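**Student:** pasted the sequence and its predicted model underneath.
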Amino acid sequence: MGLPPPTADALSCSSALCLRLAAEIGAAGGWVGFDRFMDLALYTPGLGYYAGGSHKFGAAGDFVTAPELGPAFAQTLAAQAAQLLALSAPRMVEVGAGSGQLAGDLLRELELRGQLPDSYGILELSGELQARQRQTIAARVPHLLARVHWLERLPEYFDGLVLANEVLDAMPVHLVVWTTTGAAERGVSTVDGQFVWVDRPASGRLLERAQALAAEYALPAGYLSEISLTVGAWVAEWAAILGRGALLLIDYGFPRREYYHWQRATGTLMCHYRQHAHVEPFYLPGLQDITAHVDFTAVVESGCAAGLELLGYSTQSNFLFNCGLSDVLARTPATDASRYLPLASSVNKLVSPAEMGELFKVIALGKGITEPLLGFARGDRSATL
């Protein structure tokens, strides 16, 4: 594929994970669903992509997230965070905090606004990322590090704001192929030491979901896409934990009617390695990210069924402008070219339809929040769900 070669150490780690994956497939009778393969490739302790030691975020990693573009994202997001903290409780939990850049910049901005949370929890599976997050936050806001703590598991009860930026897309998904005879689950087997695709008839909850989708959207034979049962379960789990507060989720994806459009016949699965995007999930397991777009209709269905209320849904562009992105940009004089031009470039990536502005969505689900949220004041697309 012409991708950059890994180092010898990285290749050794990937080879070890491949042996672990092959052993798992063998123990399961020679086949596992893709959701299990994806889970192991990303989260196997010490070897999986998010559980190992590779550099993942930013220009030197495999992909760039919104917080890595500069502080404007967090500075703008802080307006919505401050409102939700005031409406619930002065506590935050960030799920999957990446490099820690969002946490550091968000805490700094909330302090400037006089609206710091009493505590900022980070739920992070990777010990390597925990260490990096601590280092980043200590460098940006050393006097606020004492407010930050790392969680080993979800809390039993929580009031406040739960924030997840680009977390849902990395949750394991099932692959489904709709055929003339029904729905098949695409899984993984091995032949001569190589991972290969093998389809089996879908069953259980996956079959029920696949049949419902086929009936609603008349999916043609050969149509391939993803179904995430994990995302819905995750949202429902937080719904059981949340007392008064909100989930604020930012990710790329579509409403269901767009997700399963007949023209999107090969799904949304994508891999990221050293700033290259491709569609080969068997390439160097453990060294590349594996993602799928989010079905935001499924997010809402799961949340509302578990007792949450939809508080807003919009594009990232609309959300950021509603939260005062223009004011954040105006803090830097346009005459100061050395500072303004890089800032304007990063802001363009955040809001441009050709970059992150339209593909990325923001959705809020909550309990006990009665005031309209400022991030969805204009351009709310909840009706599309």
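**Tutor:** Arrived safely.
**Student:** only C-alpha atoms for contact and neighbour calcs from this point on.
**Tutor:** Fine.
**Student:** show me the contacts for the closest residue in space to Ala79 that isn't next to it in sequence.
**Tutor:** Sequence neighbours aside, Cys323 is the residue nearest to Ala79 in space, at 5.8 Å (criterion: C-alpha to C-alpha, 6 or more residues apart in numbering). Neighbouring residues of Cys323 by C-alpha atoms under 8 Å, 6 or more residues apart in numbering: 76-77, 79-80, 374-375.
**Student:** rerun at 10 Å
**Tutor:** Counting by C-alpha atoms under 10 Å, 6 or more residues apart in numbering, Cys323 makes contact with 75-81, 317, 373-377.
**Student:** what do you get for Leu373?
**Tutor:** Contacts of Leu373 by C-alpha under 10 Å, 6+ apart are 80-81, 83-84, 311-312, 322-323, 364.
**Student:** export the contacts of Cys323 as CSV, with columns for secondary structure.
**Tutor:** Below are the contacts of Cys323 laid out as CSV (DSSP: H, G, I helix; E, B strand; the rest coil):
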residue, secondary structure
Gln75, helix
Thr76, helix
Leu77, helix
Ala78, helix
Ala79, helix
Gln80, helix
Ala81, helix
Ser317, helix
Leu373, coil
Leu374, helix
Gly375, helix
Phe376, helix
Ala377, coil
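**Student:** as JSON lines, those with distance to Ala28 would be great.
**Tutor:** JSON lines is the format used below for the contacts of Cys323 (distance: C-alpha to C-alpha, whole Å):
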{"residue": "Gln75", "distance to Ala28": "48"}
{"residue": "Thr76", "distance to Ala28": "47"}
{"residue": "Leu77", "distance to Ala28": "44"}
{"residue": "Ala78", "distance to Ala28": "46"}
{"residue": "Ala79", "distance to Ala28": "49"}
{"residue": "Gln80", "distance to Ala28": "46"}
{"residue": "Ala81", "distance to Ala28": "44"}
{"residue": "Ser317", "distance to Ala28": "45"}
{"residue": "Leu373", "distance to Ala28": "47"}
{"residue": "Leu374", "distance to Ala28": "49"}
{"residue": "Gly375", "distance to Ala28": "46"}
{"residue": "Phe376", "distance to Ala28": "46"}
{"residue": "Ala377", "distance to Ala28": "50"}
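**Student:** putting a second one here so we can go through both:
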Amino acid sequence: MTTKTPNSLPTALDHLIARSVERAGGWIGFDRFMALALYAPGLGYYANTSAKFGHMPSSGSDFVTAPELTPMFGQTLAAQVAQALEKTGTDTVWEFGAGSGALAVQLLHALDDMGRSDVRYRIVDLSGTLRERQQQALVRYADRVEWLGELPEKMQGVVVGNEVLDAMPVQLLARVKGQWFERGVVRNATGDGWTWADRPTDLRPPVDVPGAHDYLTEIHPQAQAFIATLADRLEKGAAFLIDYGFPESEYYHPQRHMGTVMCHRAHQADGDPLADVGYKDITAHVDFTGIALAGQDAGLEVLGYTSQARFLLNCGLVSRMEQGSVAERAMAARLIHEHEMGELFKVIGFAVGEPWDAMGFAEGDRSHTL
């Protein structure tokens, strides 16, 4: 399949990817392509000036995340964060990929209401344009918030990450007529777009996929490396990561034969990451078993794993909804409805040192499924 970006080629991003392909001998793995498409400085999707986050396409946005949907998301998550700060004896919240800054505002406001105005906030974000938006949203907390472009060598505190892991580049593996290939990207025949190209590989999914049928899936070395790095640098504290995904038994199910890579633009989803490069988000679902193992192998303890719905209910969402208007309750319900975000999104928690009973996993913990 060959795809082309209408009215946008040649562009600086296209030329950058083309040079990368040329230097690599005419082929790059999808993980490299995805990294450039999303994060190339000043050009990639998360590095350019498009709106990205918002309720409706009319805002110029491409998708909505839970904090933009309702402030009750961050307010409820704050209960778990406050408990974690107390249990770990730390006073800093670290957020990775802070998006519009909405979650940071919600957490800081809720923590203030709990009497934790001493809490400092650190945002680690690669995007300069998003940082500007975050700074505007967090003006009232300017004296407590600091931005970093990369992980510090050592850190203490409670880490939160909402829809961070799904945006980390993945490698594509394709089983075609019984043989495994790594699926990568090359220039198309006319030189004005990109097309898929497979190369034989020794790489395999972490579990055998039964059957002889053709099968496309992803592996997640970068997300797992991120968790290992986080474990190495987090001297004291805990981490809570929220994203859409499955344990590996579901992720690599024989019927999930088309993989999970998906793109988002103007609140519409499509499955072609080679089109409109730099103008839309590219994501893949998270293999939470791989994330849990990466954390454990690096010395972290798993506090729990459950659905977003169960996690938020455990943290007191219902009591917050009871205090809201009908419209506010309707928006918050989308966080927990099974057909909305409640079941597809999961939460995994980690701790440094001895584990403790985290409220978000008090009921409905699914760690045994990982």
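**Tutor:** Arrived safely. Computed from a prediction, not measured in an experiment: that's the story for all the values here.
**Student:** picking up where we left off before, what's the closest of the contacts of Cys323 of structure 1 to Gln101 of structure 1?
**Tutor:** Gln75 (11.6 Å; C-alpha to C-alpha).
**Student:** now the closest one, nearest residue through space, not along the chain?
**Tutor:** Nearest non-adjacent residue to Gln75 of structure 1, counting by C-alpha to C-alpha, 6+ apart: Glu109, 5.6 Å away.
**Student:** next one: Met38 of structure 1
**Tutor:** Distance criterion C-alpha to C-alpha, 6+ apart; nearest residue to Met38 of structure 1, sequence neighbours excluded, is Pro172 at 5.6 Å.
**Student:** show me what contacts the one you found?
**Tutor:** By C-alpha under 10 Å, 6+ apart, the contact set of Pro172 of structure 1 is 34-43, 226-231, 290-292.
**Student:** the residues you listed, buried ones only, as a PyMOL selection?
**Tutor:** Of those, the buried ones can be selected in PyMOL as follows, counting by 16 or more other C-alpha atoms under 10 Å:
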select buried, resi 34+35+36+37+38+39+40+41+42+43+226+227+228+229+231+290+291+292
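**Student:** out of the contacts of Pro172 of structure 1, which sit inside helices?
**Tutor:** Among these, the ones falling in helices (DSSP state H) are 34-43, 229-231.
**Student:** will you turn these into a markdown table that also has distance to Ala183 of structure 1?
**Tutor:** Shown next, in a markdown table, are those (distance: C-alpha to C-alpha, whole Å):
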| residue | distance to Ala183 of structure 1 |
| --- | --- |
| Phe34 | 15 |
| Asp35 | 16 |
| Arg36 | 18 |
| Phe37 | 20 |
| Met38 | 20 |
| Asp39 | 22 |
| Leu40 | 24 |
| Ala41 | 25 |
| Leu42 | 26 |
| Tyr43 | 28 |
| Leu229 | 16 |
| Thr230 | 19 |
| Val231 | 21 |
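**Student:** what is the nearest of these to Ser119 of structure 1?
**Tutor:** Among these, and counting by C-alpha to C-alpha, the member closest to Ser119 of structure 1 is Val231, at 25.9 Å.
**Student:** the closest one maps to what in structure 2?
**Tutor:** Under the alignment (TM-score structural alignment), Val231 of structure 1 pairs with Ala223 in structure 2.
**Student:** distance check, that match against Ala351 of structure 2.
**Tutor:** Distance of Ala223 of structure 2 to Ala351 of structure 2, given as C-alpha to C-alpha, to the nearest Å: 18 Å.
**Student:** now Tyr252 of structure 2
**Tutor:** In this view, Tyr252 of structure 2 and Ala351 of structure 2 are 27 Å apart by C-alpha to C-alpha.
**Student:** more crowded one of those two?
**Tutor:** Between Tyr252 of structure 2 and Ala351, Ala351 has the larger neighbour count (other C-alpha atoms under 10 Å), namely 28 against 23.
**Student:** leaving out chain neighbours, which residue sits closest to the aligned residue in structure 1 for the more buried one?
**Tutor:** If you follow Ala351 of structure 2 across to structure 1 using TM-score structural alignment, you land on Gly366. Leaving aside its sequence neighbours, Gly366 of structure 1 sits nearest to Ala246 (C-alpha to C-alpha, 6+ apart; 3.9 Å).
**Student:** confirm that the one you found sits in a strand.
**Tutor:** Yes - assessed with three-state DSSP, Ala246 of structure 1 lies in a strand.
**Student:** how about the aligned partner of it in structure 2, what does it touch?
**Tutor:** Under the alignment (TM-score structural alignment), Ala246 of structure 1 pairs with Ala238 of structure 2. Going by C-alpha under 10 Å, 6+ apart, Ala238 of structure 2 touches 81, 84-85, 87-88, 90, 93-94, 156-160, 231, 300-303, 349-353, 355.
**Student:** buried subset of those, written for PyMOL?
**Tutor:** Buried residues among these (16+ other C-alpha under 10 Å), as a PyMOL selection:
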select buried, resi 81+84+85+87+88+90+93+94+156+157+158+159+160+231+300+301+302+303+349+350+351+352
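**Student:** picking that back up, the residue nearest to Gly366 of structure 1 and Gly187 of structure 1, how far apart?
**Tutor:** Relative to Gly187 of structure 1, Ala246 of structure 1 is positioned 35 Å away (C-alpha to C-alpha).
**Student:** kindly report the same for Leu207 of structure 1.
**Tutor:** Leu207 of structure 1 is 14 Å from Gly187 of structure 1, where distance means C-alpha to C-alpha.
**Student:** picking that back up, aligned partner of the residue nearest to Ala79 of structure 1 in structure 2?
**Tutor:** Using TM-score structural alignment, the equivalent of Cys323 of structure 1 in structure 2 is Cys315.
**Student:** that concludes my questions; thank you for your assistance.
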